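Asks: Return atomic coordinates for the entry below.
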Amino acid sequence: MASDREIFSLSGPLKLTVIDWTNAHHRRSIAASLVQGVYILERDRQENRQSANALAPPWWEFFNFQLVHVLVDPDDLSFFGSIYELRLPHSSCNYLAQTPPKYVVAFRGTITKPGSSSQDLKLDLQFMKNKLQHSSRFHLGLQAVQNIVSKGGGENIWLAGHSLGSAIALLVGRNMVKLGYHLEKYLFNPSFASLPFEKIKNEKLKHGARIAVSVITAGLAAAVKLNSQKPHQDDEFRVLSAWIPYLFVNPSDPICSEYIGYFTHREKMMTIAGGKIGRIAAQNSIASIISTARGNKSEACHLLPSAYVTTNLGPCQDFKQAHGIHQWWRPDLRLEYKLHQYR
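Replies: Model prediction:
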């Protein structure tokens, strides 16, 4: 039996009957709902729910989107992504204050149900090892986005994802920036491949631990630079800095909360030793450095030069609620916003 969270009429943002595309809450809610649509597509597949009783379509049709393509993992045949096209009534196009997306490419995260959990958890492990860029899901997602861009350019294309899906969307977005396309990005509870220092309550201990890791990271990076590290890594980081994805994090979620500390700590490190240690540590992880030194190409793709971080400061009952996609379309959220730009 389907849970209430799968049924749009019971848990979706039903109040968004009139969309204001300049409203941040509306844009966030729609992006999150389209990601939820991917989750429910896969659940429909697992439960063999056919078109007559499928639960997924309302999650995009309510906002006048049409599903034009489903991304399928070749290893387990699960649905991991969707391409949506906005089909607005012609009359509404005359009074839009801001151009809405023409296409949205959305990626789901891990589902702990039989049918996809094995492959999902395998990819979670690949992410932790900074090897998600070798996965078929990333390559299929990148190819899908490149196909859309080749037809109509890179304007009005959104990328969206949740958890593992955010990691895939982030990888796709980074690669598109290198090709000259800055796509609008909505990353919900994005995974951060690091120890959850943000959970340390003692501020002095937490700050000291972060400094120690930064120094170790910078030292390791310098040690392997002559043989392994990319010669123009800093230039690439600066190229990426003009691209500012939207990150949505919850401090009670250890999977994504480290992004809060990552940006805050980076700003503090820029005041130490001329910022050199901070710049190196911001672009590298210990795992990626060690892997690269062993001859295995590895890039800490979760590390971002710039981002617009939205933090949910509301109370959460448990990890499931703190990590869930549903929180991001609630109308009563208590949010904190901060823009972080790499300089």
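Asks: CA only for contacts and neighbour counts going forward, please
Replies: Noted.
Asks: how close does N227 get to C316?
Replies: Here N227 is placed at a distance of 47 Å from C316 (Cα to Cα, to the nearest Å).
Asks: between those two, which one's more packed in?
Replies: C316 (16 against 11; other Cα atoms under 10 Å).
Asks: Another for comparison:
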Amino acid sequence: MDASTKCFGIAGPTHIAMNIDWDKEEHRRCIVASILKGTSIHTNKKYKELAPRWWMSFHFELYRELKEDDQFMFGAIYRYKPPAGEPRHPSAPHYVFAFRGTMLEHDRPCHDLYHDWKVVTNDFRNCRHFNRAVDELSYILIKPSSTPATGVWLAGHSLGASFALDGGTLMIARDLNLPTFLFNPPQVSMAPVINLGLSNKAKNDLYDFSYKMKYILGKTKKLRRHSERMEVLFEKLSPWQPQLYVHEGDVVCQGFIDYFEQRERLLDRYPDITLLAMMMSYRDMISYLIGEDKEQPHLLPSARLWKVKKQSHSEDAHGLKQWWMPNNALGWSIYERGYKYIWKGKGEKGLQGCAPGLV
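Replies: Got it, this is the predicted structure:
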């Protein structure tokens, strides 16, 4: 790819750089996506000088590169500095933690592939790079001049979204609710195969059967304690509502689309079954039975899902460029925003799936 795709003045969201409105979701999304793009460019030595404009155009400075002793940069921390003489906008962040996606053109792609494997095996928390990110988060949130949790944003694209997702999960477990932006987050599941090979009716029938099977297994003596533990975890995570930006043509994140849309559909039909089954995964159940302690990161009680349809634009479905495009270019009108899924807890309906334009 030539340098023009990495030049902010040519490829970036210049349509908002001169008139930023931090209260608008569209502007927040475009800015965060731009910072992520700049992070990827900054990692590429060949184009490194083009990177700063991707964050400086929105009044951020590079605060710290995220890397371990091996000097492998997997992300960066940016600090917001409002223009001279202007106060910080109350909706603007203090810091943005940006985690880039996989870069095979990196001089050490094996590290990214190792991280990808950690996603597949759901083993991020045993990764020293992830632990370094958590240490940096903890320091900024608890240092003497501590920053409020709402002032620290987590953001990631593709592989980086897994860093942000697991980081946000750990922070909410500590009662720190961080705004989180996940672009094309990977979800390891059979969803791409199911969507490719089955009709809608067959797909719905398969999910009906799967949810009923999870419910039955969750009620067994061997797995009852696991299901009770997952319910406690859901209650703990429920205040956190990460923003998920997905494209229905992207196989990497199709699992997230199916997870939220199918559980909303099934909640209306089988509320009791769905409330338990939505907290369970077959991989978790197997892990529990063999003595491992894991939860699949896609099992989110609450989230806001922003979905782009296949026919909306011609850009790469998994690429970052689409996410700094304006709403109308993504096929979103003023009445078509995000779907908001809110976990309410056992004993109530349990999940609120709002129609576009109502959230």
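Asks: Got a TM-score for the pair?
Replies: The TM-score (TM-score structural alignment, normalised by the length of the first structure) is 0.88; 332 aligned residues with a Cα RMSD of 2.4 Å.
Asks: what separates stretch 129-144 of the second structure from the chain centre, distance-wise?
Replies: Taking Cα atoms, centre = their mean, to the nearest Å, one finds the center of stretch 129-144 of the second structure at 19 Å from the center of the full chain.
Asks: and what of stretch 12-30 of the first structure?
Replies: Its chain's C-alpha centre and that of stretch 12-30 of the first structure lie 19 Å apart, by Cα atoms, centre = their mean.
Asks: in a helix, that's where A221 of the first structure is, yeah?
Replies: Yes. Under DSSP: H, G, I helix; E, B strand; the rest coil, A221 of the first structure sits within a helix.
Asks: can you count the residues close to it?
Replies: For A221 of the first structure, the neighbour count with other Cα under 10 Å is 24.
Asks: Please apply the same query to the one 5 residues further on.
Replies: The tally of other residues near L226 of the first structure (other Cα under 10 Å) stands at 10.
Asks: residue contacts, it?
Replies: By Cα atoms under 8 Å, 6 or more residues apart in numbering, the contact set of L226 of the first structure is empty.
Asks: helix, strand or coil for it?
Replies: Going by three-state DSSP: L226 of the first structure is coil.
Asks: mind checking how far stretch 192-211 of the second structure is from the chain centre?
Replies: A distance of 24 Å separates the C-alpha centroid of stretch 192-211 of the second structure from that of its chain, computed with Cα atoms, centre = their mean.
Asks: buried ones in that stretch?
Replies: Using 16 or more other Cα atoms under 10 Å as the burial criterion, the residues of stretch 192-211 of the second structure that qualify are 192, 194-195, 203, 207-208, 211.
Asks: isn't V224 of the first structure right next to R294, touching?
Replies: No. Taking contacts as Cα atoms under 8 Å, V224 of the first structure lies outside contact range of R294: 9.8 Å.
Asks: Let me have the buried residues of stretch 192-211 of the second structure in CSV, extended by secondary structure and distance to L104 of the second structure.
Replies: Output for these, formatted as CSV (DSSP: H, G, I helix; E, B strand; the rest coil; distance: Cα to Cα, whole Å):
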residue, secondary structure, distance to L104 of the second structure
P192, helix, 23
I194, helix, 28
N195, helix, 28
K203, helix, 34
Y207, helix, 35
D208, helix, 39
Y211, helix, 37
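Asks: nearest to S302 of the second structure, of those residues?
Replies: Y211 (18.5 Å; Cα to Cα).
Asks: So the closest one versus I142 of the second structure, what's the distance?
Replies: Computed as Cα to Cα, the Y211 of the second structure to I142 of the second structure distance reads 41 Å.
Asks: quick one: the strands in the stretch 101-250 of the second structure?
Replies: Along the stretch 101-250 of the second structure, counting by DSSP state E, counting those that start in this stretch, strands occupy 152-157, 180-183, 243-247.
Asks: Out of those, which gets nearest to W55 of the second structure?
Replies: Closest approach to W55 of the second structure among those is made by strand 152-157 (13.4 Å; Cα to Cα).
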